[in-house]
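1. Sequence first, then the predicted structure:
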Amino acid sequence: MQNFLAVNVLADPEIFENLKHYANWPTFPQLYVNGELIGGCDIMIEMYQKGEIQKVLEEAKAA
């Protein structure tokens, strides 16, 4: 995957607080694909186990 960005939200309290409000999602990590919130850790694991996260990433790569 060519376009990947990881942000340590714990390193910047302002990002940490504002991202929770921006996403309306209170926990981290948060996975975004093409600017869209996919979900947190539990959702990512569930999607991975069902083979769904791979499809989302492949579609994003094709876009």
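-> Structure received. Quick caveat: nothing in here was measured; it's all calculated off a predicted structure. Numbers count the residues shown, from 1 in each chain.

2. Only C-alpha atoms from now on, for both contacts and neighbour counts.
-> Fine.

3. my guess is L37 is in a strand, correct?
-> Yes: L37 sits within a strand when classified using DSSP: H, G, I helix; E, B strand; the rest coil.

4. Give the helix, strand or coil label for F4.
-> Strictly by three-state DSSP, F4 counts as coil.

5. Please tell me how far it sits from E36.
-> Noted for F4: a distance of 14 Å to E36, by C-alpha to C-alpha, to the nearest Å.

6. any common contacting residues for those two?
-> Shared contacts of F4 and E36 (C-alpha atoms under 8 Å, 6 or more residues apart in numbering): none.

7. The structure to be compared is supplied as follows:
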Amino acid sequence: MADINSRISTIVGDNDVVLFMKGTPLFPQCGFSNLAVNILDHCGVAYESVDVLQDMEIRQGIKAYSDWPTIPQLYVKGEFVGGSDIMKEMFEAGELQTMLAENGVAKAS
């Protein structure tokens, strides 16, 4: 488990915004992942995505890493934000946009 935690820590630490999701941004494999991608795309930020369906170690490891049972999972500047439900609530309240701006997250090119 230490190895997978190390891999996840590297991914989270190397990217300002990371979305652990089912599928890819171009082809989400569940409605919740699709919602998360749409929110991030609407915010216009650059983000890294990790398809948990391609790596079972990461799929299980991310749940333990964050102590959060569901996917997708969003990280901003190394901090766990939450899943698509929390992203949606934060986005609708303007909190997600504020968090991204205050953390100096780069805009998508």
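-> Received, thanks. Computed from a predicted model, the values in this text were never measured in an experiment.

8. still on that earlier bit, of F4 and E36 of structure 1, which one has the most company?
-> Taking neighbours as other C-alpha atoms under 10 Å, F4 of structure 1 and E36 compare with E36 leading, 9 against 6.

9. Give the equivalent position in structure 2 for that one.
-> E36 of structure 1 maps onto E79 in structure 2 when the alignment is built from TM-score structural alignment.

10. any idea how far H21 of structure 1 is from the residue nearest to the spatial centre of structure 1?
-> Nearest residue to the geometric centre of structure 1 (C-alpha atoms, centre = their mean): L31, 0.6 Å. Separation of L31 of structure 1 from H21 of structure 1 (C-alpha to C-alpha): 15 Å.

11. try A60 of structure 1
-> Here A60 of structure 1 is placed at a distance of 25 Å from H21 of structure 1 (C-alpha to C-alpha).

12. again, but for N8 of structure 1
-> In terms of C-alpha to C-alpha, N8 of structure 1 sits 17 Å off from H21 of structure 1.

13. Next, count neighbours for C43 of structure 2.
-> 16.

14. hang on, isn't it packed against Q97?
-> Yes: look at C43 of structure 2 against Q97 with C-alpha atoms under 8 Å: they come within range, at 6.5 Å.

15. How about stretch 16-29 of structure 1, which residues are buried there?
-> When burial is assessed from 16 or more other C-alpha atoms under 10 Å, stretch 16-29 of structure 1 yields the following buried residues: 16, 19, 29.

16. thinking again about what came up before, using the aligned residues only, give the average distance of the helix or strand hosting the residue nearest to the centre of structure 1 to structure 2.
-> Using DSSP states H and E, L31 of structure 1 maps to strand 30-33. Average distance, strand 30-33 of structure 1 versus aligned residues of structure 2 after superposition (mean C-alpha distance after the TM-score superposition for structure 1): 0.4 Å.

17. which residues in structure 2 form strands?
-> With strands called from DSSP state E, structure 2 shows them at 17-21, 23-24, 27-28, 48-51, 73-76, 79-82.
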